[in-house]
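Trainee: Predicted structure and sequence below. I'll ask about it afterward.
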Amino acid sequence: MSEIVVGVGTAEGAGLRAVRWAAERASARSARLRLVHVVDEAIESGGDARLLLAALEGARATLDEALEVARRVDPDLAVVSDLEQGSPIEVFERCSRTADLLVVGSDWHGGRRASRRGVHSLRVAAASRVPVVVVPDIDVAMRTGIAVGVDGSEVGARALAFAADEAERRGWPLIAVHAWDLVPLSGGEYGYGGAMVAVDDLTEAAHDVLEAALAQTIADRPSLEIDRRVIAGDPVIALSDAAEEAALLVVGSHGRGALARFLLGSVSHGVLAHLEAPTVVVR
């Protein structure tokens, strides 16, 4: 049986929304839902037994509340609960080794300064081996559409496949966004690799990239409604704008270097820092 893991940091706000989101997807996919709460290792290392006991009791109560939320979504849902102690990043990285999807809550959105939970969601997304859904405390119940960043890359293709599958399953349009952003030089031309390129040429090339990337999706899902958007501008802003009207945003991660698996690319990091909807980061 496939499994969706959700981090249960709190039974309020984004934490509650994350549990509900994960439960709804697990129900739709006939997957098992694993509720995971991590008591930070810093509490145990502090040496205060009463504080640790209180943290463990609070964690059990939070897991019980999360279980009630999941049961309200689907009384027959297969649910297991895990209470862990240690580093939250390490625990969720380990959980991601056997999961199909990892879901965490975050209260970092709308350009506001990150809280500790917001920072944790970024680090969990960077360390995970499977797609991660970061759920903000934003009500998207009245929205439809799955927005996805399309860039023609291999990881972008995986993000597109994830988004198209979700859009088709829900009967919603796919909002395919391709954004390009180059530094203008003069005379309406842009510098790129030492060359001067006209804006019209760049725009046409961007449309070609989008159409090429969508070709397989169109062939596989001919009835899927696709809203194509080619935008000259910052990809983070373009995707965040699309996310404001969508129920879900999907992006690919482009971490670079020797520690690529523990890094997020600038675009995926940017949209997670300005959450406007539940956001999936696909590796």
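Mentor: Yep, it's here.

Trainee: Going by C-alpha atoms from here, please, whenever you check contacts or count neighbours.
Mentor: Will do.

Trainee: Regarding this structure, what is its longest helix?
Mentor: helix 49-73 (DSSP state H).

Trainee: Let me see the residues that make contact with that one.
Mentor: 8-11, 16, 19-20, 23-24, 27, 35-39, 43-44, 77, 79, 81, 83 (CA atoms under 8 Å, 6 or more residues apart in numbering).

Trainee: same check, this time on stretch 97-112
Mentor: By CA under 8 Å, 6+ apart, stretch 97-112 touches 2-9, 13-15, 17-19, 22, 96, 114-115, 117-119, 121, 128-137, 272-276.

Trainee: of these, buried ones?
Mentor: By neighbour count, with 16 or more other CA atoms under 10 Å, those hold 3-9, 14-15, 17-19, 22, 96, 117-119, 121, 128-137, 272-276 as buried.

Trainee: Which members of those occur in strands, if any?
Mentor: 3-7, 132-136 (DSSP state E).

Trainee: between those, which is closest to residue 157?
Mentor: residue 132 (16.2 Å; CA to CA).

Trainee: Look up how far residue 252 lies from the closest one.
Mentor: 10 Å (CA to CA, to the nearest Å).

Trainee: and if you look at residue 242?
Mentor: With distances taken as CA to CA, residue 242 is found 15 Å from residue 252.

Trainee: again with residue 100
Mentor: Distance from residue 100 to residue 252, by CA to CA: 16 Å.

Trainee: which of those two has more neighbours?
Mentor: residue 252 (26 against 17; other CA atoms under 10 Å).

Trainee: Could you find the closest non-adjacent residue to that one?
Mentor: Nearest residue to residue 252, sequence neighbours excluded (CA to CA, 6 or more residues apart in numbering): residue 282, at 4.7 Å.

Trainee: mind checking the SS state of residue 159?
Mentor: The three-state label given to residue 159 by DSSP: H, G, I helix; E, B strand; the rest coil is helix.

Trainee: alright, now check it against this:
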Amino acid sequence: MTSDIVAPVVVGVDGSPTALHAVRAAASQAQRRHRPLRIVHGFIWPLMGVPLGPAVGAPTDGGLRNQAQRCVDEAVATARTAAPEVPVTGAVVDGGAAAVLIAESRDADLVVLGNRGLGGFAGLLLGSVAVQVSAHADGPVLVIRDEPRSDGPVVVGVDGSELSQEAVRFAFEEASRRGADLVAVHAWLFPTPTGPGDILPLSYDLDAYREQEERILAEAVAGWSERYPEVPVRQRLVRGSPAPALLEAAREAQLVVVGARGRGALGGLLLGSVSHAVLHHVRVPLAVVRKPRTVEGS
């Protein structure tokens, strides 16, 4: 991208009701971030070698390509209604939905998508596209399940890792844009072996260990609280597993933010166990944050 092009908010659509929820959420994000909105539909049928135009004798506006374009046109109209002042463009891009959105993420400020599309099984909470994009996108991904709520705090998971700090930064920015409180959640358990031959103490000083975890939480938010003094912050220290603690805090939230991987994640994993569990079970919008990378025009 050239330096005079502003990195857009990108949203994926497939004609499903959930995708239109994602479009409205993406339009709101573009408005808050002062970004243009780009709507894309991953058009996989050219890869299948099937006819794309109308059948012989059928109306000229029939066929798979025209159907895909109508999907994008509907989404563009929805976005313009939701945020009339946001510049909106739409495109049908050849390729699978996940591959298209991952490619789009390289030049995007944020990628937004619904949790399940038309191809999702009714019993699943999360579709394969949402999992793949959350795991492989180059930047932050916002997954929308239903029509987002506008009240409640922004909740962020804290574990002291470098990537957790990126999640905290993202959460403070979102809370500031939304005029919302921020709840920072840090869950802790006693150390467990992480590899063969690990030697752990036979007993622990519970108070000392809790104080250590309190410091991790306090230090994670301290600098950002100074930068965003208008954001009320509540620190929540939970003795237990991180995913259940975040899901409990998410009950009244308007947004949950997690790092793609935490300090307990294996180096080869693109999506850690906590972010994966929350992604599958949280009922409110979830932002999955990766380490920052430079996007021209951002």
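Mentor: Done, it's in. These figures come from a predicted structure and were not determined experimentally.

Trainee: Tell me how the two chains score on TM-score.
Mentor: For this chain pair, the superposition-based TM-score is 0.86 by TM-score structural alignment, normalised by the length of the first structure; 265 aligned residues with a CA RMSD of 2.3 Å.

Trainee: ok so, going back, quick check: next helix or strand after the longest helix of the first structure?
Mentor: strand 79-86 (DSSP states H and E).

Trainee: What mean distance separates that following strand from the matching residues in the second structure?
Mentor: Following the fit onto the second structure, the mean deviation recorded for strand 79-86 of the first structure is 1.0 Å by mean CA distance after the TM-score superposition for the first structure.

Trainee: residue range for that strand in the second structure?
Mentor: With TM-score structural alignment applied, strand 79-86 of the first structure matches the range 88-95 in the second structure.

Trainee: Return the distance of the counterpart of residue 175 of the first structure in the second structure relative to residue 91 of the second structure.
Mentor: Superposed on the second structure with TM-score structural alignment, residue 175 of the first structure falls opposite residue 183. Using CA to CA, we find residue 183 of the second structure at a distance of 37 Å from residue 91 of the second structure.

Trainee: So these two - more neighbours on which side?
Mentor: Using other CA under 10 Å as the criterion, residue 183 of the second structure and residue 91 rank with residue 183 on top: 24 against 18.

Trainee: Make sure I have this right: the more buried one is in a strand.
Mentor: Yes: assigned with three-state DSSP, residue 183 of the second structure falls within a strand.

Trainee: residue contacts, it?
Mentor: Residue 183 of the second structure touches 153-156, 233-236, counting by CA under 8 Å, 6+ apart.

Trainee: out of those, which are inside strands?
Mentor: Reading strands off the contacts of residue 183 of the second structure with DSSP E, I get 154-156, 233-236.

Trainee: so which of those is the most crowded?
Mentor: residue 155 (30 neighbours).

Trainee: so it makes contact with residue 257?
Mentor: Yes: counting by CA atoms under 8 Å, residue 257 is a contact partner of residue 155 of the second structure at 6.1 Å.

Trainee: Overlap in contacts, the two.
Mentor: In contact with both residue 155 of the second structure and residue 257: residue 171, using CA under 8 Å, 6+ apart.

Trainee: quick one: contacts for residue 201 of the second structure?
Mentor: Residue 201 of the second structure neighbours (CA under 8 Å, 6+ apart): none.

Trainee: So it versus residue 190 of the second structure, what's the distance?
Mentor: From residue 201 of the second structure to residue 190 of the second structure the distance is 10 Å (CA to CA).

Trainee: likewise residue 250 of the second structure?
Mentor: 24 Å.

Trainee: more neighbours, these two?
Mentor: Between residue 250 of the second structure and residue 190, counted using other CA under 10 Å, the more crowded position is residue 250 (25 against 11).

Trainee: how about the helices in the first structure?
Mentor: Here the first structure has its helices, by DSSP H, at 13-29, 41-45, 49-73, 88-96, 116-127, 154-170, 199-220, 235-243, 266-272.

Trainee: how about stretch 127-145 of the second structure, aligned to which bit of the first structure?
Mentor: Matched against the first structure by TM-score structural alignment, stretch 127-145 of the second structure falls on residues 118-136.

Trainee: just stretch 216-234 of the second structure next, same as before
Mentor: The aligned range for stretch 216-234 of the second structure is 209-227, by TM-score structural alignment.

Trainee: Which residues belonging to the matching stretch are considered buried?
Mentor: Residues of stretch 209-227 of the first structure classed as buried: 209-211, 213-214, 217, 224-226 (neighbour count, 16+ other CA under 10 Å).

Trainee: so how far is that stretch off the chain centroid?
Mentor: 22 Å (CA atoms, centre = their mean, to the nearest Å).

Trainee: Thanks a lot, see you next time.
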